[in-house]
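Peer 1: sequence-free structure coming up:
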């Protein structure tokens, strides 16, 4: 088949590109290092026969007709590749390198003057033939050849995907027949036709199996990433990629599976947490929203009590739902019930019967009846999102969270829109069954607009977006958000209802749009709510019987003073009911009401003032636990944190085993009571109902009652006030660390649908441990040790089963970390998360230059493909083959085991964890390890990969400095600090060592010297000055370890223990 011939030609072209790249690396090495660069040329000479074979096949291809390549692009590529190959072969044939009798390159020719002269002459001849400009030209030509070849492959794959499944299978059969023997063929065909890896993966397997160029480690993943890049580039250039992606021929089962995989990537944890947490409206509240405003205006006889006799109306919401008008704005002051109204209108009714006028993914809500009149015969889809600033989850306050939530709901309703919304991603999924590209905010925005354009022509879409004012940003950002809402409206005939406070930015942008001002319309609702609250209380019933006039007047006074703020009413009712239970008389109740301020923040002050003295400290502890939590904390986590207040040994004494639903229910109910009695409603457990299932109870969280409460708690004066309510011993981080351990021991996270949630619990425990106060180091170390023991336990069936569920085994942590350099031990994990105090205790016991035994660690960056894919086994085996448990100086080989199996233990320097396990390493952690004997000159690897930790660090720091890799904003400064630390601790700064690092940058990272921004001499002078300044050893300032900025382990602002200790020490000094 023509396609098979084209793919065969691609094999030859990419083989030449591979040879050419190795030649360029060797050429740069010769220019930088003289004779030391000749071994690369020698190794290419040994395999030159393979390249000669490729050139012969390229010549044959010039006489063949391949497919419909009317433009002759493949023929042109073949000719250019042949020219490059002939040029390289001529050079390889001309260069004569002296060899020993057994034919191997002499390792130490520089020791013999006559051989040294020969080598120098060889280098001079090479430089005459290959000037730096020539090498750069060849480098550019090779890059162009590969780019054009991958573009051609992308188009070929796209063309193949459009063909019928039968034709695809015929092509795959031909590919398989060209690869396999008869015995292997049938099994291979079964694998191919099941399409487990996608058509593109099969094609790439054919291509990579034929590439014979040297240095082809990870060639499969490298080509796949290049092909994915070409898919995106060629799609944009073609202009017809939307049509092509939608026409891909795959089975319906595959289409459904890939659609679910695509949507699952858009989802994020807690996507619907806010919507579920919003209070459900009182049974009589908000019914007026669907009424005719004019009719209700005439019927109202009490509205004037809050509006100075002016009857207020609103734009008819029910009529808007039925009309083609695209936008409606619900506005109102903080706490007026906007979110509750949005939920009331759009929430699915659980008891509603199935409605076949809706899309299959939808159920009836209160607004359905009205929207169906707008939708007519088209299916109706209701989409919702709630911004929420009362959480630490940034997704719920960001555009990315907005786009993800809306897009996932639209695509779940209409999966066939995916190829139109994200054609390149869909193409990648169809070809490889994976999508390696990160979803950026701009990607999601474009995808949502495209999806709405497609779906709105086939269905009726109505969006409800609550809390625009809770979006995180300044006035300019808020204006852009509203502008985007208008862009979304322009994407198709859709409806959007938004809710926000009446800020100027929204009033200016939404002026003239249908709207309502909520606090002017809820007098009856609030009156009904207050009446219901009081009538449910036996003390009020008694008061009403004795003083009916006062009871009625009390309700009216509350409603009047509330001024439309439901939140204020809720808190005030709770206060008055407490007074009635305490035996307050009429005058007491009137005084209590008069003392309650009308604004929310002053009311919060009053609530703190009136806390029960017995509970004051406990309430402050709960507020600090909320501040210290990285994410919205589970009610069960709070319960365990509360236990450690009474008994610090409780997590150690807790028996391992799944916590039963009844036990969880008891804990959560008790926690709810304690939060209500201590915090008086400012924080509490949301959506508490009658569901007693373990899954539901585990999902319950502790949240701020309202966004205004979080804003109040984040104020500096409130922070200082809470500090004054604590004693010396409270440390929220050690409490949370203890609670996380208890969560692990009770296995409450093992049955969740997403194992990443379990990873998150582990990470949170370690991050909390990193912030524990010095005085609690002993307890923290025990807690972390116990967590590590659990992670390594293999005799407990529950632990072992669930560690396997994480895709690993009992003493391995690979899936728990990102694909960076990482030792496969619990101590490595602690280093990654900067648990400084724990690491210090452990490495002082480890000794041996901070080297430990580890299973299958992940190799350093240059042994992996630049896109951070895992290292090939051969690469990391070679890297660790010459390591032992001792510390070696540069130049002294280390003798380790003869090869390593997957389960074999290899010596692992913890210094590598500190250096390469994070995007931006922590100089303080590096300093800690160096001070405890870590050797920067420790030898790693063998053969071509032999190096030292110092050389690897220096090479990577040069790469970061060049700007060729994506790193954190403060990464360059961190690497500069680390280089200085390593120099002060004896790093080898000889010319040969620095030159080795620069050659690695050229060879492994493909960055030519002209783009590195450094020279051997310049670096050496800098390092000598640093070494001289420290007297050749670690200086006092180094031993004290600099505190890096922006690391969690140094964030003491929110640890009340640190703050109190500093204040008390300062008072003692003054005294």
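Peer 2: Okay, I see it. Here the structure is a predicted model, which means the values were calculated and not measured.

Peer 1: use CA for all of it now, contacts and neighbours both
Peer 2: Will do.

Peer 1: which strands and helices sit next to the host helix or strand of residue 912?
Peer 2: Under the criterion of DSSP states H and E, residue 912 resides in helix 910-916. Identification of packing neighbours for helix 910-916 by 3 or more CA pairs under 8 Å, 6 or more residues apart in numbering; DSSP states H and E yields helix 826-832, helix 923-931.

Peer 1: quick one: which of those helices is nearest residue 628?
Peer 2: Within these, the stretch nearest residue 628 is helix 826-832; the backing value is 19.3 Å (CA to CA).

Peer 1: what's that closest one packed up against?
Peer 2: Helix 826-832 sits against helix 836-846, helix 910-916, with contacts defined as 3+ CA pairs under 8 Å, 6+ apart.

Peer 1: hold the first one in mind and look at this next one:
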């Protein structure tokens, strides 16, 4: 299909060709003075030939591979071909006239043309031009008007989704195009003819081309963007109130002998790299999110940037991601490129020239260039091209890259890439990681350009513990009633070793004790008896799980480990049901009353069987359009591990053996996920906005597809059950699409070829 902006530009160009050619063969188009020499004649004929050729090229369709064209688009293509044939004939005449350059004295092109053609041929040519004008009348242009407005509306919508810096430009473009259409409408009424002025069409053509430019920019941004790009950053808990102020302070941090302003000094200096390190669970990612969001970060970096524009970009590696990109080099570069180019779309043609020309010339339909076609080497070249433009464009960037230890490869693979990213004097990079030897060697040599969380976060831990306990009514009452109140806060802080996650778990244990009316002495004993490392703490939690919940606990953890993507909270409610529950379930939307009740139930059940090692969070990184749906709570309350260290603990062989032993015989996490998602799809709203290709129901179907692929035929019983579920899913999708008034085939369930084999953790 030809998009409306391309059609508008083509229609305008055809009219301009007809207008120019009609004037050329009329008596009104002067050629040159009769006294001019042969050389001048030759040059003027050359100029006419070039102009005619250019106009004919612009009037031709942008690609010969346009398929599924409408009758209106077919008309444009036919008219473009007619223009090209007229052009070819006149170019032949011009070539002949240039060869016969000795004939001088022509005062107009028509005189010259009559020396080559008879009047009958000239009249026939004019008739053909008139026919083109008659076909391409104002009616066709007016029909395009509505389509163009809808296209501009979609451009604005996509701009919002991609967060590109074109909102004002698209608004101005839409206003200009509307003004030109209105101007043309007034001319139609004035002269009562189905024609319009060339100047108005010329302006419309230029505006349409600008719209195509914005569309091409969006296509390339979409090419770089990938699902889950923002998930890790969005799911990191915000910093506790009034914690981390030391990162921007200049006074000496108590007990460390270090200046808290060294991070600020780095931001305003010419040094290109700063390293934030610390133990697992010490709060590195939380600090990175805090710094990234803080206004003081941008204010200080602007001092470094001086008169240049200052832009910050981020990437948070995520080893627990079910997809590969959030923990890969390719994901890092694509995310950085996307953020750079969406803020400076004028750099897109420089960064990816081949893709740019493919889109702008419409030689390649968007569906034919997938985002996995861009290789890492091509992405790096694109980054180098942008870097080379920064000085002349007066732009400076600062990258915040969190969790280098969560990169899926080896540290010695990611370290050179970080170095390459910061090689430009116009780029700074702040990275964070655990204090592994490789990172210590690469980034730990400068004392003033690194920090270790455990050396700084003691005041933050103290504030968190004190604020949390003092909000508890029972703790307040104990403080008032006890004759002597030991400082529980100090006890926790002293034992924490700077590990914030350990503190969080200890505080949860203390709150449990307070709910059981523990005395201060018993609370102190809790602190002394609690394990002092995260791994020991996790093991202790499993040792205290009620035997009644062991099977349910195993199923929930194994499903969460196995899931191709984080699953909705409601899916976990269906996981608890009988094996054939999803097959027997009717295809009928769930009421919001039942939905909210089940979500409330499931939160409590997860807490009972998983003891806080899984958490429920609202997925703020989900597509904005889906987030606005009335039933978004069905899909956007997601379940994931409390912290990466929980997942690391559970994938150890000892814990895998334990969970497998607790699970029921023949348990398949893949099959259980498929059953739960089928049930959730059956009870989803039957409305079109939930069923579009990027909609929540289609995403659940896609996840199911991957997990069907994970069930081995050798597991005969589960394989047979999976085939029944596949048939049920196909039928369900057909029924809810029909109920939503959607025609066409259900998205294919060719999971054996479209979904990669998932390996068990």
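Peer 2: Cool, the structure landed. These numbers were taken from a predicted model, which means no experiment stands behind them.

Peer 1: Same list (the helices and strands packed on helix 910-916 of structure 1) but as CSV, adding mean neighbour count.
Peer 2: Shown next, in CSV, are those (neighbours: other CA atoms under 10 Å):
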stretch, mean neighbour count
helix 826-832, 24
helix 923-931, 23
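
Peer 1: Make JSON lines from those helices and add distance to residue 90 of structure 1 to it.
Peer 2: Putting those into JSON lines (distance: least, CA to CA, whole Å) gives the following:
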{"stretch": "helix 826-832", "distance to residue 90 of structure 1": "50"}
{"stretch": "helix 923-931", "distance to residue 90 of structure 1": "49"}
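
Peer 1: thinking again about what came up before, out of the helices and strands packed on helix 826-832 of structure 1, deepest packed?
Peer 2: Each of those was scored by mean neighbour count; the highest is helix 910-916, a mean of 25, by mean count of other CA atoms under 10 Å.

Peer 1: Assign a three-state SS to residue 498 of structure 1, would you?
Peer 2: strand (DSSP: H, G, I helix; E, B strand; the rest coil).

Peer 1: Could you find the counterpart of it in structure 2?
Peer 2: Using TM-score structural alignment, the equivalent of residue 498 of structure 1 in structure 2 is residue 431.

Peer 1: Assess the claim that its match and residue 284 are in contact.
Peer 2: No: taking contacts as CA atoms under 8 Å, residue 431 of structure 2 lies outside contact range of residue 284: 9.9 Å.

Peer 1: between those two, what contacts are shared?
Peer 2: Residues within reach of residue 431 of structure 2 and of residue 284 at once, by CA atoms under 8 Å, 6 or more residues apart in numbering, are 276, 402.

Peer 1: contacting residues around the match of residue 498 of structure 1?
Peer 2: Contact partners of residue 431 of structure 2, counting by CA under 8 Å, 6+ apart, are 273, 274, 275, 276, 400, 401, 402, 403, 404.

Peer 1: Could you find the closest non-adjacent residue to the first one?
Peer 2: Going back to what we said before, that points to residue 273 of structure 2. residue 429 (4.9 Å; CA to CA, 6 or more residues apart in numbering).

Peer 1: Quick check: that neighbour vs residue 385 of structure 2, distance?
Peer 2: Residue 429 of structure 2 is 18 Å from residue 385 of structure 2, where distance means CA to CA, to the nearest Å.

Peer 1: Which member of the contacts of residue 431 of structure 2 is positioned nearest residue 574 of structure 2?
Peer 2: residue 403 (33.9 Å).

Peer 1: neighbours of the residue mapped onto the closest one from structure 1, just the number please.
Peer 2: Taking TM-score structural alignment for the superposition, residue 403 of structure 2 sits opposite residue 467 in structure 1. Using other CA atoms under 10 Å, residue 467 of structure 1 has 21 other residues around it.

Peer 1: so who does residue 467 of structure 1 touch?
Peer 2: Counting by CA under 8 Å, 6+ apart, residue 467 of structure 1 touches 339, 386, 387, 388, 498, 499, 500, 501.

Peer 1: Scan those residues and report the most crowded one.
Peer 2: For those, neighbours tallied by other CA under 10 Å; top is residue 386, 29 neighbours.

Peer 1: What residue in structure 2 is paired with it?
Peer 2: Checking TM-score structural alignment: residue 386 of structure 1 goes with residue 316.

Peer 1: The equivalent of residue 361 of structure 2 over in structure 1 is in what secondary structure piece?
Peer 2: Mapped onto structure 1 by TM-score structural alignment, residue 361 of structure 2 lines up with residue 431. Taking DSSP H and E as the definition, residue 431 of structure 1 sits inside helix 423-432.
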